[in-house]
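A.B. asks: no sequence for this one, just the structure:
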């Protein structure tokens, strides 16, 4: 029996030693033991390589502006573990974490003695979220973010009313494959028969995989550039101004509060998802809810301003495509600034590719490591042009922030796990 929040987190995080365990047998077993809570949910399933969290947040924000209570399951977290299971953007309480742990822990221990073995940390957290939204805090809609891939991701036990696939990029290749077709096949694994799909995937080979899967399952498919299109009008101080035209409606001069040109496609997906829910599931969503929802959306660790004067920002660009999007945003918005980049990554990522992109925009490039399994260290950065400071980044962060001039920016990027540590240190120093 777990009695405290600290005990609950210790047990949950203790599952990390089991690593990543693809497959749905353990999740299906737990769902059966829990009397299938996944069948009680009305859910939207969001997969893809980049932009999943931002898309989840914008869908949630629009629906919340329309007066709905919306549950979200996301990963990883930036400030607090509880963020992963939230209602209207508010993390669940410590007491609820303890309650959920006491529901799932006995099942995990029983699973240890089966042919499938005990569940991973992510499987445990997914089961907790499903049980929470089905039994403890039912809401009109839950948005589930895929952890990795899709076909064998633990979230794939849900049967959603709508599927969203953001894009396809070369990430997690040791698990998903080394071509866009192979990765698209895994991502398309969340497509269910008869459940509509909205996607911004643009590579022909990857899109063909999604189209074939949708066609075989008789799932309606809404493709960016086909059934809907988006125009980036301008970058403005509040974010990005866009126009969107679709088979479900058209809107002009919308402001996306999440900064970066890469957020334009994510906003288009969110708007299409909201439009579909309004058209086919009678969600009462008006144009003002769409405008306010997109404008007010906020997602930690995505072009997040930690300090305005001096200018310190962080962005969770943790793979080559994410880094490219970040560099384009910095070129567009901060071309007149002297730019210092603090970067940390996991050694499983394509570090050389990411560093080459960062070199294009950095006046000073600094590499760090942090206390996390598989965090890249000095060996991984040995051939990179820049300064390696190892675990000395808290002192660097404090000193650099104090010395920044008006025309300078410090951008912290890379692993979201690193950003979580940075934000804690920054708030402490502040």
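C.D. replies: That came through fine. A quick note: this is a predicted structure, and the numbers were derived from the prediction, not measured.
A.B. asks: Please make it C-alpha for all contacts and neighbour counts, starting now.
C.D. replies: Noted.
A.B. asks: The closest residue to residue 380 other than its chain neighbours: neighbouring residues, count only.
C.D. replies: Of all residues not flanking residue 380 in the chain, residue 347 sits nearest, at 6.8 Å (Cα to Cα, 6 or more residues apart in numbering). Per other Cα atoms under 10 Å, the neighbour tally for residue 347 reads 15.
A.B. asks: Residue 336 now?
C.D. replies: By other Cα under 10 Å, neighbour count at residue 336 equals 12.
A.B. asks: doesn't it fall inside a helix?
C.D. replies: No. Assigned with DSSP: H, G, I helix; E, B strand; the rest coil, residue 336 falls outside any helix and is coil.
A.B. asks: Identify the residues contacting it.
C.D. replies: residue 407 (Cα atoms under 8 Å, 6 or more residues apart in numbering).
A.B. asks: Who are the contact partners of the residue nearest to residue 380?
C.D. replies: 374, 375, 376, 377, 380.
A.B. asks: of these, buried ones?
C.D. replies: Buried residues within the contacts of residue 347, counting neighbours by 16 or more other Cα atoms under 10 Å: 375, 376, 377.
A.B. asks: would you turn these into CSV with distance to residue 430?
C.D. replies: Converted to CSV, the buried ones among the contacts of residue 347 look like this (distance: Cα to Cα, whole Å):
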residue, distance to residue 430
375, 26
376, 27
377, 27
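A.B. asks: here comes the other one, which I'd like you to weigh against the first:
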């Protein structure tokens, strides 16, 4: 395999524009998901191990990863640290998944990084390891960007899928986070909560503290076992740390926080939904661990201001006022439960009209159980993505479940998502609430169309 100098000399003509680079990366989606770290290990070696120059906060879990990453990033940046943030999927532009101090990677830097990775990917494709996947290439680009261009103090590093065999697991973090464990990606991660928890616990490293809000006893047992084997301290919500909800109103929720280290009162967040208390508490516990273990300096006034300023697009985000349109990327049973709770407690309404589109690989029955309990109209559409769930088949399931639950719900089938959105708007009265939920591929398109009247680049 080529040396770094040879690799640098042979990459200059790979791509001439940002668009070409992104087209190459996103064009790798059909390669699929191929769990394992050997390709990442080989790429990192060929690139001079940029990941070894960085401090990572590795964030895994089923739901809440993005919000937790957003809280951590906002607080650290406000406290004066330089922060890289790697998340997925992106809602509008590919560059949104690689951020530095809350700004997208510049197009020209993305182009340069892609030109360095391309020949290495081509070389791997000729070996028994095979061509790196889209997510592996994107992860390599991110590590190059942070490890050779920006050198942030911390990288907030979100797991793509699972943890143990995810390409992000190439790094050695200063703290590991597992937000929760739920019923998602079970076709890849395993068909029980224990199996899913085992895969997510794979990001736990020897001697590195773990912060988690996992609740199920069987999942907690898996985490505890992993921490015992790897001699890690586990900080578990409602055991080592806790929050007390003080008040909740639209766009403002207040809580007190307590950990083994200290108590902090009067914290506030502007993101809605009870689950955001948990996400914020997890983020605060991570910061407290960094304060104790790594002398992180964050003033309480910066902590409080940053928590309240934090937003995360596509999660309980109001993007329209006439009619009111709420979007939320709930796509699994746990996410649907959180969304249903927020609809019932946070957003006043006469009727609820919900538009949904899903991928075929998701657990639709568990999702629908929660959603059917709170909606008056269900508009079922299809996301513009190759793994989309057929709208009519999803509608058949919804009709059957509504009948079993003795729920009188109008169920509309409109495969074209733009037509479905028009139908949703037309049906929503002044005192009603329109909701768009399901896969983030749909949320991305709807968000971009409503806010900018443009199509999104959306992707994983």
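C.D. replies: Thanks, I have it. The structure displayed is predicted, hence computed values, not measured ones.
A.B. asks: Isn't residue 134 of the first structure up against residue 43?
C.D. replies: No. Look at residue 134 of the first structure against residue 43 with Cα atoms under 8 Å: they stay out of range, at 10.9 Å.
A.B. asks: So which of the two has more stuff around it?
C.D. replies: residue 43 (23 against 19).
A.B. asks: which residues does the alignment partner in the second structure of that one contact?
C.D. replies: By TM-score structural alignment, residue 43 of the first structure lines up with residue 56 in the second structure. By Cα under 8 Å, 6+ apart, residue 56 of the second structure lies in contact with 154, 155, 156, 157, 171, 172, 173, 174, 175.
A.B. asks: Same check for the contacts of residue 347 of the first structure, but in the second structure.
C.D. replies: Mapping the contacts of residue 347 of the first structure onto the second structure (both residues aligned by TM-score structural alignment, their matches' Cα atoms under 8 Å) leaves 374, 375, 376, 377 still in contact.
A.B. asks: Can you tell me the SS state at residue 253 of the first structure?
C.D. replies: Look at residue 253 of the first structure: counting by three-state DSSP, its state is strand.
A.B. asks: Contact partners for the counterpart of it in the second structure?
C.D. replies: Using TM-score structural alignment to pair residues, one finds that residue 253 of the first structure aligns to residue 266 in the second structure. Residues in contact with residue 266 of the second structure (Cα under 8 Å, 6+ apart) are 254, 255, 256.
A.B. asks: you'd agree residue 338 of the second structure is up against residue 277?
C.D. replies: No. Under the criterion of Cα under 8 Å, residue 338 of the second structure makes no contact with residue 277, lying 11.8 Å away.
A.B. asks: how close does the residue nearest the centre of the second structure get to residue 179 of the second structure?
C.D. replies: Centrality entry for the second structure: nearest residue to the mean C-alpha point is residue 66, 3.9 Å, by Cα atoms, centre = their mean. For residue 66 of the second structure, the distance to residue 179 of the second structure equals 10 Å [Cα to Cα, to the nearest Å].
A.B. asks: Quick one: residues contacting the residue nearest to the centre of the second structure.
C.D. replies: Taking Cα under 8 Å, 6+ apart, one finds 87, 88, 158, 312 in contact with residue 66 of the second structure.
A.B. asks: Let me have those in TSV, extended by distance to residue 8 of the second structure, neighbour count and secondary structure.
C.D. replies: Converted to TSV, these look like this (distance: Cα to Cα, whole Å; neighbours: other Cα atoms under 10 Å; DSSP: H, G, I helix; E, B strand; the rest coil):
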residue	distance to residue 8 of the second structure	neighbour count	secondary structure
87	27	21	coil
88	28	20	coil
158	29	25	strand
312	37	14	coil
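A.B. asks: Widest-spaced pair of the residues you listed?
C.D. replies: By the measure Cα to Cα, 158 and 312 form the most distant pair in the contacts of residue 66 of the second structure, at 14.1 Å.
A.B. asks: corresponding residue for residue 361 of the first structure in the second structure?
C.D. replies: Matched across to the second structure, residue 361 of the first structure falls on residue 374, judged by TM-score structural alignment.
A.B. asks: Could I get the contacting residues of residue 325 of the second structure?
C.D. replies: Counting by Cα under 8 Å, 6+ apart, the residues that residue 325 of the second structure touches are 318, 319, 433, 434, 435, 436.
A.B. asks: which residue sits closest to the third one, ignoring its sequence neighbours?
C.D. replies: Taking Cα to Cα, 6+ apart as the measure, residue 433 of the second structure lies nearest to residue 352, with 4.9 Å between them; neighbours along the chain are not counted.
A.B. asks: What is the aligned counterpart of the one you found in the first structure?
C.D. replies: Aligned counterpart of residue 352 of the second structure in the first structure: residue 339 (TM-score structural alignment).
A.B. asks: so what's that match up against?
C.D. replies: For residue 339 of the first structure, the contact set (Cα under 8 Å, 6+ apart) comprises 361, 362, 363, 364, 408, 409, 410, 411.
A.B. asks: The fifth one contacts residue 335, doesn't it?
C.D. replies: In other words, residue 408 of the first structure. No. Using Cα under 8 Å, residue 408 of the first structure is not in contact with residue 335; the gap is 10.4 Å.
A.B. asks: Between the two, which has more neighbouring residues?
C.D. replies: The neighbour comparison of residue 408 of the first structure against residue 335 (other Cα under 10 Å) goes to residue 408, with 20 against 11.
A.B. asks: mind checking what the more buried one lines up with in the second structure?
C.D. replies: Checking TM-score structural alignment: residue 408 of the first structure goes with residue 432.
A.B. asks: Could you double-check that that match lies in contact with residue 324?
C.D. replies: Yes. Proximity of residue 432 of the second structure to residue 324 meets the contact threshold set by Cα under 8 Å, at 7.5 Å.
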